[in-house]
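Asks: take a look and give me a structure for this.
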Amino acid sequence: MPPKFGTSGLRGLVTELTDALVARHVRAFLAACPHGGALHVGRDLRASSPRIAAAVAAAARGVGVEVVDCGAVPTPALALASTGAGAAAVMVTGSHIPDDRNGLKFYTPSGEITKADEAAILAALDAEAAPAPAEGALREDAGCGARYVARYVEAFGTDALDGLRIGVYQHSSVARDMLVDLVERLGGTAVPIERAAGFVPVDTEAVAPETRAALPGWAAEHRLDAVISTDGDADRPMVADAAGRIVPGDVLGPLTARLLRAAIVATPVSSNTLVERMQPGFELRRTRIGSPYVIAAMAEALDADPAAAVVGYEANGGFLLGFEAPAPAGALAPLMTRDAVLPILAPLAAARAAGIGLEELAAALPARFTAADRLQEVPTDRSAALIAALTDDPEARAAFFDTGAAEAGLDLTDGLRLAFENGEVVHLRPSGNAPECRCYVEAASAERAEALLAAHLQRLRDRLG
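Replies: Purely as a prediction, here's the structure:
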C-alpha cells in the first residue's frame, strides 16, 4: 500500500518513503499551509527516522525555510516548541505501527493540520516549487524536551508523586528517559523497566498479550504503585495500576478532564460511554476517530466561546487541552495536540492527593469496560467491503454479531458501531493509516469485554483471513 494520509498524518512502508517522496510532501506542505518562516523537525527512535528527518530538513531548506532541528523528542514536545515559536513542524514517526513503516505528522503554527490542510497539501504535490533566493538556515533546539518536562513540573509541583514508586516501561519510546526524569522531579521514585535496543511497536489501544502478561510481575517484583509508558512518539499513554492492570485511555481521559475542571469534552465514538454517566457531567461532543476530528470539535466549541473549558481525548489515551487549565501547582497552557504525559500525571496525582490507589480512583467511575484490538495485514478495501456488507444487511449483522441480545442502535459515524439491548457495544472500523481492521467492544465487566473482543476478532479472522 503506497504512503497515504490517515488519521495521524502520512504513513507508509519505509521502502516507499523515499527521500524524493518525503521532499515532495514537505514542499507541498510549506507551499499550501502557513509556516511562520521556520520548520521545527523532530523524530522518534526508529532506525529509519534519522534518514527521513534529514530529507525533511533538506527539502525545507531547499525552498528557503529555516529548519530547527529538535532531535529525538516526543511529538507533543515538538508541537509545544513550534507553536510557541509561531512556526510549523514535521514529526518523523510511525507512532505505534511496526518498524518497517514510518510517517510524517504535520503542524502549522496553530497546531495539527486539519483535514482541509491535508487536502491542500495533496493538491499542491505536483506544483513546481518556486526557486529560493538562498538556502534556509539550520539550527538546533537542544532544550525542546526540557521545556516540555518543565511544563508539567511547574503545573503539578515537586511533590505531586511524593511517595509513589512508578515503573517506567521504557522499550523504544522516545520519551523513555524523559519519563524517568519527570517522575523523579515530581517527587516519585522511577523504576526503569525493559529498555529495548531495537524498535518495539507499542499500541496503547491494543497492548500486546505478552506485555499485559508481564505487567503484574513487574508491579509485584518492584513493589510498584503504577507502571507507565507511551507509544513510540509519546503522544499516547499506557498506564497500569499497582496490580499491573491496564487503565484504558478512555478512563484516563475522563479522570484527567475532571481534575482540570473541563466543561466540554470532545471524544470519538469509540470511547467508553462512562463519560456520559459521570456526575457532575460534561457537555459531550462525539466525533469520528482521529485527532483531527477531535480538534475540529474543540475548535467549534472555542469559536462559539473563546473562554470555553474544552478538552479532548481518544480511546488510545491521547489527551488534548484547549484552554488554560488549573493544575495542582499552577496553570497549564493549552496544547491542541495529542499528549501522553498529561493523562499519565493527572490520574496519578489525583489518586495520590486523595490517599488512594489508581485502581480505587478508576473504580469510582461508572462501571463500563472497553477492550480493543486489531486484525493486522488486512488490506483496507477488504475490511471496508465486509463492513459495508454488514451495514447494508440486517440479517448479515444478526449472523455475524453475537452478544446474546438484540440490536438496539446502529452508528455509522466512523465504521460500524452497534449497540445491543443488554448495553454491550461492538464497533468495527478499517484503520485509517495501516492495513488493519480494528475492533472495539464495551460491556459491564472487564471479563465480558475481553470475551466479547476475542469472539469478534475470531469472526473477523474467519471472514478476512
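
Asks: alpha carbons only for contacts and neighbour counts from here, please
Replies: OK.

Asks: by contact count, what packs against the biggest helix by length in the chain?
Replies: Counting residues, the longest helix found in the chain (DSSP state H) is helix 446-464. Helix 446-464 sits against strand 369-376, strand 436-443, with contacts defined as 3 or more CA pairs under 8 Å, 6 or more residues apart in numbering; DSSP states H and E.

Asks: between the first one and strand 436-443, how many degrees?
Replies: Okay, so that is strand 369-376. Between strand 369-376 and strand 436-443, the angle comes out at 160 degrees (axes from the mean of the first three to the mean of the last three CA atoms, to 10 degrees).

Asks: give me the contact list for the next helix-or-strand element following strand 369-376.
Replies: Using DSSP states H and E, the helix or strand that follows strand 369-376 in sequence is helix 380-392. If you take CA atoms under 8 Å, 6 or more residues apart in numbering as the criterion, helix 380-392 is touched by 396-397, 415-416, 428-431, 434-437, 464.

Asks: now the second one, please; I'll put the structures next to each other:
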Amino acid sequence: MTRLFGTDGVRGLANDTLTVSLALKLGAAAATVLTRDRDSSKRRPMALIGRDPRVSGEMLAAAMAAGMASRGVDVLRVGVIPTPGLAFLTDDYGADIGVMISASHNPMPDNGIKFFSAGGKKLPDHVEDEIEKALDNLEDSGPTGTGVGRVIEEAHDAQDRYLAHLKEAVDTDLSGIKVVVDTANGAASEVAPKAYAAAGAEVVAIFNKPDSFNINDNCGSTHIDQVQRAVREHGADIGLAHDGDADRCLAVDAAGNVVDGDQIMAILAVGMKENSSLRKNTLVATVMSNLGLKLAMEREDIEIKQTAVGDRYVLEELNRGGYSLGGEQSGHIVAPAYATTGDGTLTGLMLMARMVETGTSLAELAGVMQVLPQVLINVPVSNKAAIMDSETVKSAIAEAEAELGEAGRVLLRPSGTEELFRVMVEAADQEHARKVAGSLAAVVAAV
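Replies: All right, here's what the predicted structure looks like:
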C-alpha cells in the first residue's frame, strides 16, 4: 500500500486526491495520536492551523479544524502565515499541534497538509505512520458536550509575534541594502517585505498580491528570472525569491546571477565559523547538493554531513548531531538556534546581515564556492518503485558513473511529492552533464 505521507506531509490535487473528507479524518486521527500521551490534568489540548493563500486552503483548514475539535482539541486558526511562522507560533503559543495547509512551490490546484508537534517540530516517520493507522481505525463518534473542542477563527497577533521573532533573531541594521523580494503571491506576501523593511532595508516587493489563485504562478523561487529582471531594473544590491509557503529562499546578486541554496549555505557557514557559532564546525546538506559545496567546505576546513533529500532529514541530522546550520540546494536553510524548520525570510535576513557585516557584495561572498555544472531532469513516471528496481536503470547508472569518474557524479531518486523521477548529473562541463543526464532520462522514461 502506498504511504499517505510523502517527504513533506500529505499532498495532492485539492478536492480530488486531497479531499475535505480526508482532511477531516486526518484532523481527527492526528488529534488522537498527538495528544494521546498528554497529561489530562493540564488545560485542554490546543492546535494551531495556518495556511497559504490558495483558494482550497480555506475549505481544507475548516475541515481540519472540525476534525480536531471533534476529538476534543481546541483550535486556533492563525490565517495566512508562512510555514516557518506556523512552526514558530506552535511553540510560542504553547500549542500541542501545529498544522500548515500548503503545497509549498506546487501549482495552485494542489494543496498539502503538514503537521508539527509541540515545540513546532516536524513529525518523524514513525509518528506519521501512527496517524495513518489511526486514520483506518477512527470511531465515528467522539467526546460530547463540554468535551468537544472550540474553534477560534482568528489570532489577531500571530503575524506580529512572528515578525518580532525575526527581528530578535537577526538584529543587524540593514540600512543601505536595497532588496527586491518576490513572495510568489504566497504566504509571505505581507510578512517578508515587512521584516526586511523593519530591519532597515529598502524593499521593492514583487508578486506580493495574492488573490487565492495566483500563488506560484510564473513567480517565486521556481521562476527566478522574475527577480533577476527586477534586480537589474531597480539597481538593487540583492534579490530574494520565496516559494508559496516561504520556507525557501533563493537569491540573486546585483548583476542578476542566481545564488542558490548551496551557495547560501556556503556563505552562512563561513560566517558562522568566523564568529564561532558553527557548532562542531559542521554543515548538514543533502545528497543533492552540488559537488562544489563539498569542495568549498573542504577548503574552509568545514565538515559536511549528508542526508537524504528533504528538509525533514536535514532537521533530523541537525538535532541528532547538535549542529547549527543545514539545508538544501532548493533554498531550504535551517538554523536551529532560531527556527525548527526552513525559514526563507530568516534566510534572507541572515544573508543580508552577512553582506552588511563584511561590507561585501553578494557576488563576492558567493565566490567562496564554484558551482560545478549540474543538470536535473524530472521524468514523469507511473511507477516509481519499478524504476528503483529496474536492472536496466542500474546498469545505465553504472555506465554513467564510469564515464564521469571522479570529475562528476550521478544521482537518481523518486520525487517525494510528485509522480516524477529526478535524474541529476554533475560533470566538469555543462554539455557533458547534459548528454549523460539526457541518456539516463531516456532509460528511465522507457521503463
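
Asks: superposed, how do the two chains score by TM?
Replies: Scored against TM-score structural alignment, normalised by the length of structure 2, the superposed chains reach a TM-score of 0.85; 422 aligned residues with a CA RMSD of 2.9 Å.

Asks: follow-up on the earlier one: show me which of the contacts of helix 380-392 of structure 1 are buried.
Replies: Neighbour-count burial (16 or more other CA atoms under 10 Å) applied to the contacts of helix 380-392 of structure 1 gives 397, 415-416, 428-431, 434-437.

Asks: need the helices for the stretch 51-200 of structure 1, in chain order.
Replies: 75-84, 115-123, 144-156, 176-185 (DSSP state H, counting those that start in this stretch).

Asks: and the gap between residue 261 of structure 1 and residue 53 of structure 1?
Replies: 38 Å (CA to CA, to the nearest Å).

Asks: more neighbours, the two?
Replies: With neighbours defined as other CA atoms under 10 Å, residue 261 of structure 1 and residue 53 compare such that residue 53 has more, 25 against 16.

Asks: okay but that one is in contact with residue 42, surely?
Replies: Yes. Assessed by CA atoms under 8 Å, residue 53 of structure 1 is found in contact with residue 42 at 7.2 Å.

Asks: shared neighbours of the two, which are they?
Replies: With CA under 8 Å, 6+ apart as the test, residue 53 of structure 1 and residue 42 both reach residue 92.

Asks: please name whichever of the helices of the stretch 51-200 of structure 1 is nearest to residue 23 of structure 1.
Replies: Ranking the helices of the stretch 51-200 of structure 1 by their distance to residue 23 of structure 1 (criterion: CA to CA) puts helix 115-123 first, at 12.3 Å.

Asks: give me the stretch of structure 2 that that closest one matches.
Replies: With TM-score structural alignment applied, helix 115-123 of structure 1 matches the range 125-133 in structure 2.

Asks: the matching stretch vs structure 1, average offset?
Replies: Taken against structure 1, stretch 125-133 of structure 2 registers an average deviation of 1.0 Å after superposition, with mean CA distance after the TM-score superposition for structure 1.

Asks: next one: that stretch to chain centre, how far?
Replies: With CA atoms, centre = their mean, to the nearest Å as the basis, stretch 125-133 of structure 2 stands 21 Å off its chain's centre.

Asks: contacts for that stretch, please.
Replies: 4-5, 26, 29-30, 33.

Asks: aligned against structure 2, show me the partner of residue 288 of structure 1.
Replies: By TM-score structural alignment, residue 288 of structure 1 lines up with residue 308 in structure 2.

Asks: for its match, which non-adjacent residue is closest in space?
Replies: residue 286 (5.5 Å; CA to CA, 6 or more residues apart in numbering).

Asks: so that neighbour touches residue 312, yeah?
Replies: No. Between residue 286 of structure 2 and residue 312 there is no contact under CA under 8 Å: 10.6 Å.

Asks: joint contacts of these two?
Replies: In contact with both residue 286 of structure 2 and residue 312: no residue, using CA under 8 Å, 6+ apart.

Asks: in a helix, residue 229 of structure 1, correct?
Replies: No. Using DSSP: H, G, I helix; E, B strand; the rest coil, the assignment for residue 229 of structure 1 is strand, not a helix.

Asks: please identify the residue in structure 2 that aligns with it.
Replies: Match for residue 229 of structure 1 (TM-score structural alignment): residue 241.

Asks: dump the residue contacts of that match.
Replies: 181-184, 220-221, 224, 227, 248-251.

Asks: same check, this time on residue 144 of structure 1
Replies: Going by CA under 8 Å, 6+ apart, residue 144 of structure 1 touches 70, 73, 77-78, 81.
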